[in-house]
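Engineer: 3D, please:
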Amino acid sequence: MKDENIFTNKKVVAIIATFCCFLWGSAFPAIKNGYIMFNISAGDIPSKLVFAGYRFIIAGLVLLVIAQSSGKKIFNISRKDALDLSYLGVMQTTVQYIFFYIGVSNTTGVKGSIMNSTSTFFSVILAHYIYVNDKLNTQKIMGCIIGFIGVMIVNFSLDLLDFSFRFNGEGFLMIAAFVFAVGAIYAKKLTKSMDVMVVTGYSLFIGGLMLTVIGIILGGRVYHFTMHSSLLLIYLALLSSAAFSLWNLLLKYNKVGPVSIFNFLIPIFGSILSAIFLNENIFEYKNIVALGLVCIGIWMVNKEKVIDK
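Structural biologist: Now for the predicted structure:
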């Protein structure tokens, strides 16, 4: 009950959700630098899958070790729970990132960021049909629209006005976003009867293991382990451990919609951190406007109406 009181507090939810999105946003420049450090070429999808697999295997193991050290029984799970955890791992990690990495390789970064942000819409819409206490209303719809406009603005570029649509590019990214939304709702279901850290640890480990196996079978390899590249891989793993654990914890005690809306912050943080670590230009009016719109969107979705019970 104590945990529930803490993690349903709106200020706590906002702080934790924003922190998760900051971590996920930092993954964009970290992954790009990782490709350079590990000498993974742009078209080498199998090696990218192996790289992602290593990241999630480490992330899962870290969580499971922490869970075991804190007294949680990570091996005392039923056959049904094992199957559920496997489904979650394959769905939320393996399937999502296969579509994600292939999709990113077949579209521009601008369009990729926009399409990936549709996970917020899918989460809110799915919650509307699954949960009786998480329905859409005009205010939430307007909040989503305003937030999405902000995401579009921060990624808008006059010299990249390409409205072409490729199924293995933009289409795959939309599928990845949908899978992420479904996985989050499935994780919420599992955490009702299982510990959040155990659920997250196993899902990351199983999904990462599958990514690694698939990547290796397709001919992917990851070499060039140095001090810097290894530290970067460890950082990516730790950010996944922290972000997914905290996110699933929020979903355990809260409605899906008000938590998922914070996904709009990921491309904002990704842009800011890319400017810092990849020397990209960010000091433009569009970025300030975009951040303002995203904040307004978040406020609208989370603001309760007086008549709501």
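
Engineer: only C-alpha atoms from now on, for both contacts and neighbour counts.
Structural biologist: Will do.

Engineer: can you show me the strands along the stretch 1-150 of the chain?
Structural biologist: Along the stretch 1-150 of the chain, counting by DSSP state E, counting those that start in this stretch, no stretch forms strands.

Engineer: okay, now His224: neighbour count?
Structural biologist: 11 (other CA atoms under 10 Å).

Engineer: ok, the one 5 residues further on next?
Structural biologist: Neighbouring residues of Ser229 were enumerated by other CA under 10 Å; the total is 18.

Engineer: what's the answer for Gly220, then?
Structural biologist: 19.

Engineer: let's see this one next, to set against the first:
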Amino acid sequence: MKKYLLSTPFLAILACLLWATPFAAIKIGLKYTTPLNFAGIRFFISGLLILPFIPEFRTKLQSLSSKSWKLIVQVALLQTTFLYGLFYTGINYLPGALGAMLIGAQPLFAAVLAHLMMKNDKMTLSKISSILLGMLGVCIISLGRADFVLTTTIPLGVGILVLNNIVGSMGNVIVARDTRDIPPRILASFSMILGGFMLILISVPMEHPKWELHPSEYYYALGWLAIVSSMAITIWFGLLGREGVKVSNLNTWKFIIPIFGACISWLILPNENPDLISILGMTVIAFSLLMLNYFNKKKTKI
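Structural biologist: I've put the predicted structure just below:
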């Protein structure tokens, strides 16, 4: 049982489940503050929450070289500051359905960049087929929503979210390829502290946030988001650093985020109910993941 709980598929699914929960909390937080400011505070607190859970903290911190610190700053910029800055900016220019489809395409970008930047993570026909099938499932779920309306800002929003996918994929490759000597909790903690702090600084001239006390629901939402981020990102960085784990395969698990998100909405929101299109999209995604894992196991046996 312990072996299963520590397995890559289980931990990847757990991280994706955590990432699927924040949508309602984000909506609550954005009622009271600006997007970049809220994201910055969220990730700054997330990084701080990890610090008490780092064993032998001082020893590990002192052992970090200047090269390691440069990598931490690089990951902070790519995986927190730029990634979420672009995400929150781009999503404002697009209908929700189109935004969801573009974010759902992230595993494809990860596979392409891993193919270009890593020697041991090349694209294969079976891998690309699985990823494209998963993207089809995301598109089916997204198109089932009723907010797909054409606007003049769509090209700008598409460009920003495509750049967001490239930045996020590059961050994943760098974590997997270059940071194996950095403990995952140290990497996750300080990259979020630094990245979150930079988002807060950027938000001041760009958004002019109001620094005031908010209702209790804001702090509940912020607390939940901080906990989710600290757990999910620590798990994900740990998986990226595992021997034999490929960036392209791991990112394919992100296709289940919209499945979890839809199921959570059906359980929590009174006006959300299961529909045929969403279930069809989920079935396609499930089949794509089963297909990818089948090919991976078959390749391992060979």
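
Engineer: quick one, what contacts Leu250 of structure 2?
Structural biologist: With contacts defined as CA atoms under 8 Å, 6 or more residues apart in numbering, Leu250 of structure 2 is in contact with Ala12, Leu240.

Engineer: that one matches what in structure 1?
Structural biologist: Under the alignment (TM-score structural alignment), Leu250 of structure 2 pairs with Val259 in structure 1.

Engineer: so is that match in a helix, a strand, or just coil?
Structural biologist: Here Val259 of structure 1 is recorded as helix under DSSP: H, G, I helix; E, B strand; the rest coil.

Engineer: quick one: it from Ile268 of structure 1, how far?
Structural biologist: Computed with CA to CA, to the nearest Å, the distance linking Val259 of structure 1 and Ile268 of structure 1 is 17 Å.

Engineer: now Asn5 of structure 1
Structural biologist: 30 Å.

Engineer: which one of the two is surrounded by more residues?
Structural biologist: Set Asn5 of structure 1 next to Ile268 and count neighbours by other CA under 10 Å: Ile268 wins out with 24 against 9.

Engineer: just checking, that one touches Val154?
Structural biologist: Yes: Ile268 of structure 1 lies in contact with Val154 (CA atoms under 8 Å); the separation is 7.2 Å.

Engineer: and for these two, which residues touch both?
Structural biologist: Leu291.

Engineer: sec struct for Ile182 of structure 2, please.
Structural biologist: Under three-state DSSP, Ile182 of structure 2 comes out as coil.

Engineer: from Pro46 of structure 1, how far off is the residue mapped onto it from structure 1?
Structural biologist: Alignment note (TM-score structural alignment): Ile182 of structure 2 maps to Met194 of structure 1. Met194 of structure 1 is 33 Å from Pro46 of structure 1, where distance means CA to CA.

Engineer: same deal with Lys72 of structure 1?
Structural biologist: 35 Å.

Engineer: have a look at these two and say which one is more surrounded.
Structural biologist: The neighbour count for Lys72 of structure 1 versus Pro46, taken as other CA under 10 Å, is higher for Pro46 (25 against 15).

Engineer: residues touching that one, list them.
Structural biologist: So Pro46 of structure 1 contacts Ile214, Gly215, Ile216, Leu218, Gly219, Gly220, Arg221 (CA under 8 Å, 6+ apart).

Engineer: ok, now Lys255 of structure 1?
Structural biologist: Lys255 of structure 1 makes contact with Ala127, Asn133, Asp134 under the criterion CA under 8 Å, 6+ apart.

Engineer: now distance to Ser119 of structure 1 and neighbour count too, for those residues, in CSV please.
Structural biologist: Listed next are the contacts of Lys255 of structure 1 as CSV, based on distance: CA to CA, whole Å; neighbours: other CA atoms under 10 Å:
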residue, distance to Ser119 of structure 1, neighbour count
Ala127, 12, 22
Asn133, 20, 12
Asp134, 16, 18
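
Engineer: in helices, which of those residues fall?
Structural biologist: Those of the contacts of Lys255 of structure 1 mapping onto helices are Ala127, per DSSP state H.

Engineer: show me which of the contacts of Lys255 of structure 1 is closest to Leu278 of structure 1.
Structural biologist: Ala127 (36.5 Å; CA to CA).

Engineer: what's the match for that closest one in structure 2?
Structural biologist: Counting by TM-score structural alignment, the partner of Ala127 of structure 1 is Ala114.

Engineer: do the same with Ser203 of structure 1
Structural biologist: Match for Ser203 of structure 1 (TM-score structural alignment): Ser191.

Engineer: secondary structure element holding that match?
Structural biologist: For Ser191 of structure 2, the host element (DSSP states H and E) is helix 184-207.

Engineer: repeat for Leu289 of structure 2
Structural biologist: helix 276-301.

Engineer: who does that helix touch, helix- and strand-wise?
Structural biologist: helix 125-143 (3 or more CA pairs under 8 Å, 6 or more residues apart in numbering; DSSP states H and E).

Engineer: in structure 1, what stretch matches the helix it packs on?
Structural biologist: So helix 125-143 of structure 2 sits over residues 138-156 in structure 1, by TM-score structural alignment.

Engineer: in that stretch, which residues are buried?
Structural biologist: Neighbour counts over stretch 138-156 of structure 1 (16 or more other CA atoms under 10 Å) mark 139-141, 143-156 as buried.

Engineer: ditto for stretch 213-221 of structure 2
Structural biologist: Tyr218, Ala221.

Engineer: next one: stretch 175-184 of structure 2
Structural biologist: Applying 16+ other CA under 10 Å to stretch 175-184 of structure 2 flags Val175, Ala176, Arg177, Thr179, Arg180, Ile182, Pro183, Pro184 as buried.

Engineer: cool, stretch 118-130 of structure 1 as well?
Structural biologist: Neighbour-count burial for stretch 118-130 of structure 1 [16+ other CA under 10 Å]: Thr118, Ser119, Thr120, Phe121, Phe122, Ser123, Val124, Ile125, Leu126, Ala127, His128.

Engineer: what's the first one aligned with over in structure 2?
Structural biologist: Read that as Thr118 of structure 1. Aligned partner of Thr118 of structure 1 by TM-score structural alignment: Ala105.
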